[in-house]
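Q: need coordinates for the below:
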Amino acid sequence: MDYDRPVQTANSGPDLAGEMAAALAAASIVFQDNTAYSKKLIKGAETLFTFARDFGKRTPYCRGNPYIEPFYNSTGYFDEYMWGAAWLFYATGNKSYISLATNPGLPKNSKAFYMIPDLSVPSWDNKLPAAMLLLTRLRIFLSPGYPYEDMLKSYHNVTGLTMCSYLQQFHVFNWTKGGLIQLNHGKPQSLQYVANAAFLASLFVDYMNATSIPGWYCGPNFIRAETLRSFATSQINYILGKNPMKMSYLVGYGTKFPKHVHHRGASIPNDNKKYSCTGGWKWRDSRNPNPHNITGAMVGGPIRTDNFQDIRTNYNYTEPTLAGNAGLVAALVSLTGSGGMSIDKNTIFSAVPPFYPPSPPPPAPWKP
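A: Okay, here's the model as predicted:
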């Protein structure tokens, strides 16, 4: 590519900064063996989260930006507050973060307890189901008690209901005849939502298995953990080729996968020439297969009829995304692991101090 890629400056953006803070905080746990680097990541995360929480800078990052708003419109930022605060608590042990993550204002403003089906779908714009599952992990493994228990219990309950919504028997979402849940209501690029939901479902099962919990309730119905694992497995199997098209939607996996992926680097030949922004369009519009396989990329996927067209110019079918691949890789790790029996219960909590909950305040004196 031989053209400028301008960088934009955001003077506000609680959603973007909150998500970046969560990413850096999580990375600091991954790299905690490298003390200097881990501390650098934490410093960056806390700086970003301070920016995100600045009351004077709470306009969504995309508001009024013609290059962002039509394509990556953010619908809110209180979910990123919950997400960022949870990861920062795990990374630092600073209880001000868990106090924020369990502050009743966050679920109220994010509508976390409204049981709106769309809010049970994890995506780049909606961190609620992931954030509540992350905080459910704290309740399951550490049981911090008062003063966090009431809110953590609510997050745990909503997480269970979210998992119920993924099961076909409860008819919350439509499904294709080929067996793919339609988490984005039949709109294009469905697989990124499916992969992320499969990951959360499998991880919830890991938590249950690690604590010898056989299942959970969906209303009066007891659902075994294996049922939820089967949901996650079926969705990933669909992505990998067990579908009416007999097509693997993961580039390079299997014998039949997309060859016209909507990706500039994969579609332009390595001919020692530099192409301008518009100069690459002739390769985008070509009907020839990509000269390079972007191995491991998951494409947008089929439409609601299970049909898929391997066409580079239609990004709804063939565009890969980081948001989708992240969920797919995470789901594969969970599904091919030990089933939760040897899940690492400690590393994520290594910075969390012991919980010695104070006694709740005494009741008011009795008056006759």
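
Q: CA only for contacts and neighbour counts going forward, please
A: Will do.

Q: ok, how many other residues are close to Lys153?
A: A count of neighbours around Lys153, defined by other CA atoms under 10 Å, yields 18.

Q: wait, it touches Arg137, no?
A: No - assessed by CA atoms under 8 Å, Lys153 is found out of contact with Arg137, at 10.9 Å.

Q: need the contact list for the spatially closest residue to Phe89 that is not a sequence neighbour.
A: Nearest non-adjacent residue to Phe89, counting by CA to CA, 6 or more residues apart in numbering: Tyr97, 5.1 Å away. Contacts for Tyr97 were tallied using CA atoms under 8 Å, 6 or more residues apart in numbering; they are Ala85, Ala86, Leu88, Phe89.

Q: buried ones in the strand or helix carrying Thr162?
A: Taking DSSP states H and E as the criterion, Thr162 maps to helix 149-165. By 16 or more other CA atoms under 10 Å, the buried positions in helix 149-165 come out as 151-165.

Q: contacts made by it with the rest, please.
A: Looking at helix 149-165 with CA under 8 Å, 6+ apart, the contacting residues turn out to be 102-104, 113, 115, 117, 120, 129, 132-133, 135-136, 139, 143, 170-173, 201, 216-218, 228.

Q: run this one through as well so I can compare:
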Amino acid sequence: EMASAPAHHLRVRVLLVVLCAVSASASASFPWPWKRSGHDYRDALAKCILFFEGQRSGRLPADQRAAWRGDSGVSDGRAAGAGVDLEGGYYDAGDNVKFGFPMAFTTTMLSWSVLEFGDDMPREERRHAADAVRWGTDYLLKTLAHPGVIFMQVGDPWKDHECWERPEDMDTERTVYNVSAGRPGSEVAGETAAALAAASMVFRDGDREYAELLLDSAKKAFEFADSHRGAYSDDMDLRAGGCPFYCDFNGYQDELLWGAAWLRRASGDDTFREYIQNNGKTLGAEDSINEFGWDNKHAGLNVLISKEFIEGEALSMQSYKESADSFICTLIPESSSPHIQYTPGGMIYKPGGSNMQHVTSISFLLLTYAKYLTKSSHTVNCGDISVGPDTLRLQAKKQV
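A: Have a look, this model is predicted:
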């Protein structure tokens, strides 16, 4: 229950990411605009990207389209006595708090969406999507700018949640929280590494210098996460600020593998693949956890890593393909294996708060895995039935 409030906030952003994905992937089969059953997915794509402009913190650019928003949080980091520049980034839905852990995950997911489906987006929307990614990464770079610490949050969430006001008018405390060697936060650092690595590929063709900066910074964030292992929720001061809103319920181990997987994809460096192979078992890669979201990366990790195996580039990663297949089979009602619960109307249902965060993130993985399978001869063996990419796309479309 404690996780339900922030999960509601975050699910809005994840929902928009999956709408971007389903909108863009639709163009592979239908010309723009793709409009079926009364749903204009091109319009949804445009609106979902525009949403992020309404969440911007800091000094807004001249080409800001959400003109009803003004500058806010321009002295973040400095006014709180921390003496650092933490202007920018995104507010967390209706809050005026900048939570670094879920913000980094949002940036990772936006980047992944652009990487997989950006070529199918209209040019202008692809540019707006990249701008949304950059607004996140510009801020994340600032959180890494000072040696020995990573800034993970701006704003006192308890006082902020008691006062509903526009960010332009906020007068609540802009408390700054950071992780360090003495009070580690591997999940924050690992997700930041994943976000910067994924984003580096978004900008590789258009701004190579910026892409290299992102990748270098991602490596530093990952080294920090791995060298100083621990969860920020184990520290009393950080727990007071981050919990129960975005407490690390699942542990930091999955973020280490997640960060390594994105660094492997972005850099092609075998070192990160070896890291996954050498540390996978101890970090829980073999755990049967069929979830994906801001706190739990397991299912997404399996889908991401399986790409190399499906493409025949890393046969040693077969176990991740098998885990991804197992996850997919839980989503197929006709499968003979145990599968996820559905509502009478056919929506994915997982007991607990904020069900839509599961629906949206799982739908994204369905679309992405379908894309990987399309480029190969692989299918998913779910006991009595064999499942192909068309089935996965149809399942994702039903959820959206």
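
Q: ok so, going back, mind checking which of the contacts of helix 149-165 of the first structure are in helices?
A: Using DSSP state H, the members of the contacts of helix 149-165 of the first structure that fall in helices are Pro129, Met132, Leu133, Leu135, Thr136, Arg139, Ala201, Leu228.

Q: quick check: the third one vs Asn94 of the first structure, distance?
A: The span separating Leu133 of the first structure from Asn94 of the first structure equals 20 Å under the rule CA to CA, to the nearest Å.

Q: between those two, which one's more packed in?
A: Taking other CA under 10 Å, Leu133 of the first structure and Asn94 do not tie; Leu133 has more neighbours (24 against 15).

Q: which one is the more buried one nearest to, not counting chain neighbours?
A: Nearest one to Leu133 of the first structure, counting by CA to CA, 6+ apart, is Thr159 at 6.0 Å.

Q: what's the match for the one you found in the second structure?
A: Mapped onto the second structure by TM-score structural alignment, Thr159 of the first structure lines up with Ala324.

Q: and its match, how far is that from Thr106 of the second structure?
A: On the measure of CA to CA, Ala324 of the second structure and Thr106 of the second structure end up 22 Å apart.

Q: might one say that Ala201 of the first structure is in contact with Arg229?
A: Yes - counting by CA under 8 Å, Arg229 is a contact partner of Ala201 of the first structure at 6.9 Å.

Q: tell me which of those two has more neighbours.
A: Remark: of Ala201 of the first structure and Arg229, Ala201 carries more neighbours, 28 against 21, as counted by other CA under 10 Å.

Q: find the nearest non-adjacent residue to the aligned residue in the second structure for that one, please.
A: Superposed on the second structure with TM-score structural alignment, Ala201 of the first structure falls opposite Leu366. Distances taken as CA to CA, 6+ apart place Leu392 nearest to Leu366 of the second structure, at 5.5 Å, with adjacent residues excluded.

Q: and the one you found, what's its match in the first structure?
A: By TM-score structural alignment, Leu392 of the second structure lines up with Leu228.

Q: what sits against that match?
A: Applying CA under 8 Å, 6+ apart, we find Leu228 of the first structure in contact with Met163, Leu167, Ala201, Ser202, Val205.

Q: what's the burial count for the second one?
A: Read it as Leu167 of the first structure. By the measure other CA under 10 Å, the count of residues near Leu167 of the first structure is 19.

Q: measure it to Asn103 of the first structure for me?
A: On the measure of CA to CA, Leu167 of the first structure and Asn103 of the first structure end up 30 Å apart.
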